[in-house]
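Trainee: Structure, please.
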Amino acid sequence: MAAKRQQLLDFAVLGLLHEAPMHGYEVRKRLDLAIGPFRALSFGTLYPALRGLVAEGYLSERAAATPTTSRRPRIVYQLTPLGRERFAELARGADEAAYDDEGFALRVAFFSRTEGSVRLRILEGRRARLEERLATLREEHGSGDTWSRLLTRHTEESLQRDLRWLADLIAAERGSPVHPGTLTDPSHPAFQAPGRATT
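Mentor: Predicted coordinates for the structure are as follows:
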């Protein structure tokens, strides 16, 4: 696994285990459900990563108290104090990897454990990245056949929607004035995943 993706996976696992100890199957299920870059993650990738985190002292492991039908005991992984420090160190990072499609989705998943100043840098970096993408798209607008133009328009609308979502989050981080109740309402677009409409 490439070093960048390995670091993302380590960050994701340490972040999940901040909540509670989990066995490998539960970690994989949570990654599949909640964190974009690691949907459909194989056990062949996850278990070596867990073993590596144990070897580095970031996780401890123990046999589950509840027996299973399998002959092998189910292993439960728990964050160590060193693992908490490592997660905090990774959460303080705000390099370009935090702005790309995979890194950004993962970082937002753990924003509740990220310092406000770091959240703001990541949000602003992501906004700059999408603004560049939108500008490039507009330069090429109108080229190609009808279907290509339709796809371009759809992509442009998606980028604009994501940029509005980011603008709401940035305003909240900066403490900018907002309309009463705007960011306290869970149905507000700022609390929805980009591209997901509210009902």
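Trainee: Please count neighbours and contacts with C-alpha atoms only from this point.
Mentor: Fine.
Trainee: give me every residue that touches the spatially most central residue of the chain.
Mentor: Residue closest to the mean C-alpha point of the chain, counted by CA atoms, centre = their mean, is Leu106 at 1.3 Å. Neighbour list for Leu106: 8, 12, 35-37 [criterion: CA atoms under 8 Å, 6 or more residues apart in numbering].
Trainee: what's the closest of these to Gly57?
Mentor: Ala12 (16.4 Å; CA to CA).
Trainee: The nearest residue to that closest one once chain neighbours are set aside and Ser117: what is the separation?
Mentor: Closest residue in space to Ala12, ignoring its immediate chain neighbours: Leu106 at 7.1 Å, by CA to CA, 6 or more residues apart in numbering. Counting by CA to CA, to the nearest Å, the gap from Leu106 to Ser117 is 17 Å.
Trainee: Now do the helix or strand harbouring Ile170: which elements does it pack against?
Mentor: According to DSSP states H and E, Ile170 maps onto helix 146-174. Under the contact definition 3 or more CA pairs under 8 Å, 6 or more residues apart in numbering; DSSP states H and E, helix 146-174 sits against helix 116-139.
Trainee: quick revisit: the residue nearest to the centre of the chain in helix, strand or coil?
Mentor: Following DSSP: H, G, I helix; E, B strand; the rest coil, Leu106 is assigned to helix.
Trainee: hmm, back to that, filter the contacts of Leu106 down to the ones in helices?
Mentor: Among those, the members found in helices (DSSP state H) are 8, 12.
Trainee: export the contacts of Leu106 to CSV and tack on distance to Gly144 and neighbour count?
Mentor: Shown next, in CSV, are the contacts of Leu106 (distance: CA to CA, whole Å; neighbours: other CA atoms under 10 Å):
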residue, distance to Gly144, neighbour count
Leu8, 37, 20
Ala12, 40, 23
Ile35, 35, 17
Gly36, 31, 16
Pro37, 31, 19
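Trainee: Now show me the structure for the sequence below, then we'll compare the two:
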Amino acid sequence: MATKRQQLLDFAVLGLLHEAPMHGYEVRKRLDLAIGPFRALSFGTLYPALRGLVEEGYLVERSTDGPNTSRRPRIVYELTEHGRARFGELAGGGDDAAYDDESFALRLAFFARTEGTARLRILQGRQARLEERLAAIRRDAASGDSWSRLLTRHTEESLVRDLRWLAELIAAERGSSSTPGTLTDPNHPAFQPPRLGAPN
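Mentor: This is a model prediction of the structure:
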């Protein structure tokens, strides 16, 4: 059975290849730059994952160089229809793991290709997870020395900002249809950075 991290990597690769076929180096670069859980991902981890997805029929390999060239062929990976269907299955899943810090960030990165009902479920799950974390922190807010209390206050304020942002995303999602990528206006408050400062 695949580990949680392997499942996340498969999901990330399938999501990236929705955009266009890519060679392994480009996939690694995109994962390294854009998606937090896979920063500094090694080729020793990526290529076995790509081969596994090819073997499962989710990807196909294509050579970008003709047979008469002296250059070593570059292998480009392309999503199959089976792979698109698999990504849809993974994107639609909303188990508890989707609400974790690294899983949620990855799921959010591919919300444009996730059905609205799944987006809303994941946002609400993340909201509940952070509300539980905030309640636990507030219960213990008075414990520890002045430095630990300062750190606790900083964490509390960060959670409040994240919860405010999630509430805006949820409100916007409830006002949209179930079509993937509906929330596209960059001026919508939900797309703005979380506001700094102490909570109201």
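Trainee: ok, back up a step: can you find the partner of the residue nearest to Ala12 of the first structure in the second structure?
Mentor: Matched by TM-score structural alignment, Leu106 of the first structure corresponds to Leu106 in the second structure.
Trainee: Could you double-check that Leu123 of the first structure sits in contact with Ala171?
Mentor: No. Contact status for Leu123 of the first structure versus Ala171: not in contact, 10.3 Å apart, counting by CA atoms under 8 Å.
Trainee: okay, the two: which has more neighbours?
Mentor: A direct count of neighbours by other CA atoms under 10 Å for Leu123 of the first structure and Ala171 places Leu123 higher, at 23 against 14.
Trainee: check which helix or strand covers the nearest residue to Ala172 of the first structure once chain neighbours are set aside.
Mentor: Spatially, and ignoring its direct neighbours in sequence, Ala172 of the first structure is nearest to Leu183 (7.5 Å; CA to CA, 6+ apart). Leu183 of the first structure belongs to no helix or strand when assigned by DSSP H and E.
Trainee: dump the residue contacts of Leu183 of the first structure.
Mentor: Counting by CA under 8 Å, 6+ apart, Leu183 of the first structure has contacts 172, 190-191.
Trainee: Please apply the same query to Arg30 of the first structure.
Mentor: Leu16.
Trainee: now it: how far from Gly15 of the first structure?
Mentor: Arg30 of the first structure sits 11 Å away from Gly15 of the first structure, going by CA to CA.
Trainee: same question, His141 of the first structure
Mentor: Distance from His141 of the first structure to Gly15 of the first structure, by CA to CA: 41 Å.
Trainee: If you count surrounding residues, which of the two has more?
Mentor: It is Gly15, of His141 of the first structure and Gly15, that has more neighbours when counted by other CA under 10 Å, with 23 against 15.
Trainee: The more buried one: what's it in contact with?
Mentor: Contacts of Gly15 of the first structure (CA under 8 Å, 6+ apart): 87, 110.
Trainee: Just give me the mean distance for the helix or strand encompassing it relative to the second structure.
Mentor: Using DSSP H and E, Gly15 of the first structure sits in helix 3-17. Comparing helix 3-17 of the first structure with its match in the second structure after superposition yields a mean distance of 0.5 Å (mean CA distance after the TM-score superposition for the first structure).
Trainee: And the next helix or strand past that helix?
Mentor: With DSSP H and E, the next secondary element past helix 3-17 of the first structure is strand 22-23.
Trainee: what about that next one, how far off from the second structure?
Mentor: Strand 22-23 of the first structure, aligned to the second structure and superposed, deviates on average by 0.3 Å (mean CA distance after the TM-score superposition for the first structure).
Trainee: which other helices and strands contact that strand?
Mentor: Checking 3+ CA pairs under 8 Å, 6+ apart, strand 22-23 of the first structure ends up next to strand 75-79.
Trainee: Would you enumerate the residues in contact with Asp162 of the first structure?
Mentor: Here Asp162 of the first structure is in contact with 194-195 (CA under 8 Å, 6+ apart).
Trainee: Please say which position in the second structure it maps to.
Mentor: Aligned partner of Asp162 of the first structure by TM-score structural alignment: Asp162.
Trainee: so Glu124 of the first structure sits right up against Ala171, yeah?
Mentor: No. Counting by CA under 8 Å, Ala171 is not a contact partner of Glu124 of the first structure; they are 10.6 Å apart.
Trainee: Surely Ala142 of the second structure and Arg149 touch.
Mentor: Yes. Using CA under 8 Å, Ala142 of the second structure is in contact with Arg149, at 6.8 Å.
Trainee: So between the two, which is more surrounded?
Mentor: Taking other CA under 10 Å, Ala142 of the second structure and Arg149 do not tie; Arg149 has more neighbours (15 against 12).
Trainee: Tell me, how many residues neighbour the closest residue in space to Pro189 of the first structure that isn't next to it in sequence?
Mentor: Counting by CA to CA, 6+ apart, Pro189 of the first structure lies nearest to Trp165, which is 6.4 Å off, once chain neighbours are set aside. Around Trp165 of the first structure there are 20 other residues, counting by other CA under 10 Å.
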